[in-house]
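S.K.: Give me coordinates for this.
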Amino acid sequence: MSDDNEEKSPWEFVVSPVKITRFLGWVVFALILAHILVQAYHFHINELPWLLREIFDPDEEPSFATWFSTLILFVSSVLLFLIASNKEKWNYKKHWYGLGAGFAFMSLDEVAGMHETFNTFTDFAWTIPAAVGVVVLIAVYFKFLVALPQPMKSQFIIAGLIFLSGAL
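M.R.: You can find the predicted model right below:
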């Protein structure tokens, strides 16, 4: 942060978590509403082409919902890398970089559908190795999580639980 007398950098800006959350909530609401309206029109008024139904279906990979999810994961990755690069004297800088890399990988997986491809090569579900990975991540990131200030610690835990419940 700069003093009032200092000139602010053009790269310095304030982010409102409440406004971002509200905006993202409205986007999710719009995606769900569009899906419901397309399905209602298709089944009750006039049959629509599969492509039109597919791009509004959140359960399909080539859809607006997948694009939105990929974008959110990628932006999260960029922000995590920025946080890591700004943590000069913090002991957990590598953890922030690790989170950035993890979110970049999840963004790539979301758009490339790597977990679907993995399922075609194996007889077991991808959730088994993913569950092992989650246990390893918890072990590696436990001290990092404990060191986070409140309310960030609680927010990380809640976000992680919501994300994992959605992945199942």
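
S.K.: Please make it C-alpha for all contacts and neighbour counts, starting now.
M.R.: Will do.

S.K.: ok, now how distant is the residue sitting nearest the centre point of the chain from I162?
M.R.: The centroid of the chain falls nearest to L73 when counting by CA atoms, centre = their mean (3.6 Å). Separation of L73 from I162 (CA to CA, to the nearest Å): 14 Å.

S.K.: Can you name every helix or strand that the helix or strand where A84 lies contacts?
M.R.: Element membership for A84, per DSSP states H and E: helix 64-86. Applying 3 or more CA pairs under 8 Å, 6 or more residues apart in numbering; DSSP states H and E, one finds that helix 64-86 contacts helix 93-112.

S.K.: and the helix it packs on, what does it pack onto?
M.R.: Using 3+ CA pairs under 8 Å, 6+ apart, the elements in contact with helix 93-112 are helix 64-86.

S.K.: Pull out the buried residues from the helix it packs on.
M.R.: Burial within helix 64-86, assessed by neighbour count using 16 or more other CA atoms under 10 Å, is assigned to 64-67, 69-71, 73-78, 80-81, 84.

S.K.: can you check stretch 118-131 too?
M.R.: Within stretch 118-131, no residue counts as buried by 16+ other CA under 10 Å.

S.K.: Next, the angle helix 93-112 makes with the helix or strand containing A130.
M.R.: Using DSSP H and E, A130 maps to helix 127-147. Per axes from the mean of the first three to the mean of the last three CA atoms, to 10 degrees, the angle that helix 127-147 makes with helix 93-112 is 150 degrees.

S.K.: now the other sequence, so there's something to compare against:
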Amino acid sequence: MKSSHNVKQSPTSSSERASVEIRLSPERIVRFLGWVVVGLAAAHFLGQFSKHVLGYGSLKGMIPLFDLDLEFNIPSLYSGLSLIGCAMLLGAIALLKKQKRDRYLRHWQGLSLIFLLMGVDEIIELHERTIKPLRNALNATGIFYFTWVILGFVLVVLLAIAYRKFTLSLPPKTRNRFILAASLFLLGTLGIELIGGYYAYIYGKENLIYSLWVALEEGLEMAGILVFIYALLTYLRSLSDSITIHFERSLSAPTNN
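M.R.: Here you go, the predicted structure:
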């Protein structure tokens, strides 16, 4: 007698690819960050008002935590991360430009590096540590009391020369947004810094008026970065149909024996 049986073979393993797509809206991102900036400015003002007018001191550390003139706190962390975010967006654009062998690839890469360094500096305030040595060396007073602005002006001039042709090559809308962003940022970080330095030299830093100058300076800087983020996101959108992030992982099917 013969007996037989059939064995059904199943694949020992299989692999599938799954992806999660996240869509980024430049308008929504900038709107959200705008409210963050408003909140930080309001927290700074209320804290300084409580400190200098109501006399509440530090309110258990809450006032220094939101002081726009201090380092290693929430505003400095936000400003640093927003600059690093710009560096990442510039890096993404540089990758697209590399694929197209764009003549201004190194300019995009250079901007990415510059904003990365600016972000790190904003968090740990490296430029602030140049003030006293430069002030003593140059015997600076008045509007140059915060002496690092001299280095700032020199760097801005050098960058303006190096990036003149690059800026002119940009699409009109992007170019105008870049210029607006730079104008707001420089008005705050250099222009208002000169006025704030003069005021600090004459009246000191521990008063409400100086705190308002700080709020104006930092507010203009943050506004400039917001405009720049929007300019970068919309420019990225113009280079591709959509701005998406894809996360991939392997899915292994169960093995049947």
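
S.K.: could you give me the residues in structure 2 that the helix holding A84 of structure 1 aligns onto?
M.R.: The alignment of helix 64-86 of structure 1 onto structure 2 (TM-score structural alignment) spans residues 74-96.

S.K.: And for stretch 17-36 of structure 1?
M.R.: Across structure 2, the stretch matching stretch 17-36 of structure 1 (TM-score structural alignment) is residues 26-45.

S.K.: Stretch 143-159 of structure 1 now?
M.R.: The aligned range for stretch 143-159 of structure 1 is 165-181, by TM-score structural alignment.

S.K.: For the matching stretch, what is the distance to the chain centroid?
M.R.: 18 Å (CA atoms, centre = their mean, to the nearest Å).

S.K.: How about stretch 93-112 of structure 2?
M.R.: For stretch 93-112 of structure 2, the distance to the chain centre is 19 Å (CA atoms, centre = their mean).

S.K.: L216 of structure 2 matches what in structure 1?
M.R.: Counting by TM-score structural alignment, L216 of structure 2 has no partner.

S.K.: need the contact list for the residue nearest to the residue nearest to the centre of structure 1 when sequence neighbours are not counted.
M.R.: Nearest non-adjacent residue to L73 of structure 1, counting by CA to CA, 6 or more residues apart in numbering: S107, 5.1 Å away. Taking CA atoms under 8 Å, 6 or more residues apart in numbering as the criterion, S107 of structure 1 is in contact with 69-71, 73-74.

S.K.: What's S107 of structure 1 aligned with over in structure 2?
M.R.: Under the alignment (TM-score structural alignment), S107 of structure 1 pairs with G119 in structure 2.

S.K.: thought L40 of structure 2 was touching I63?
M.R.: No: using CA atoms under 8 Å, L40 of structure 2 is not in contact with I63; the gap is 11.4 Å.

S.K.: related to what we said a few turns ago, mean offset of the helix holding A84 of structure 1 relative to structure 2 (after superposition)
M.R.: Per the superposition on structure 2, helix 64-86 of structure 1 and its aligned residues are separated by 0.7 Å on average (mean CA distance after the TM-score superposition for structure 1).

S.K.: The stretch 151-257 of structure 2: helices as residue ranges?
M.R.: Under the criterion DSSP state H, counting those that start in this stretch, helices of the stretch 151-257 of structure 2 are mapped to 164-169, 172-186, 193-203, 208-239.

S.K.: Would you mind putting these into TSV with mean neighbour count and distance to E248 of structure 2 alongside?
M.R.: Output for the helices of the stretch 151-257 of structure 2, formatted as TSV (neighbours: other CA atoms under 10 Å; distance: least, CA to CA, whole Å):
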stretch	mean neighbour count	distance to E248 of structure 2
helix 164-169	13	36
helix 172-186	18	32
helix 193-203	19	46
helix 208-239	21	22
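
S.K.: and of those helices, who's closest to F32 of structure 2?
M.R.: With CA to CA, the closest approach to F32 of structure 2 among these belongs to helix 208-239: 10.2 Å.

S.K.: quick one, the closest one and helix 172-186 angle?
M.R.: Taking the same axes, to 10 degrees, one finds that helix 208-239 of structure 2 is oriented at 160 degrees with respect to helix 172-186.
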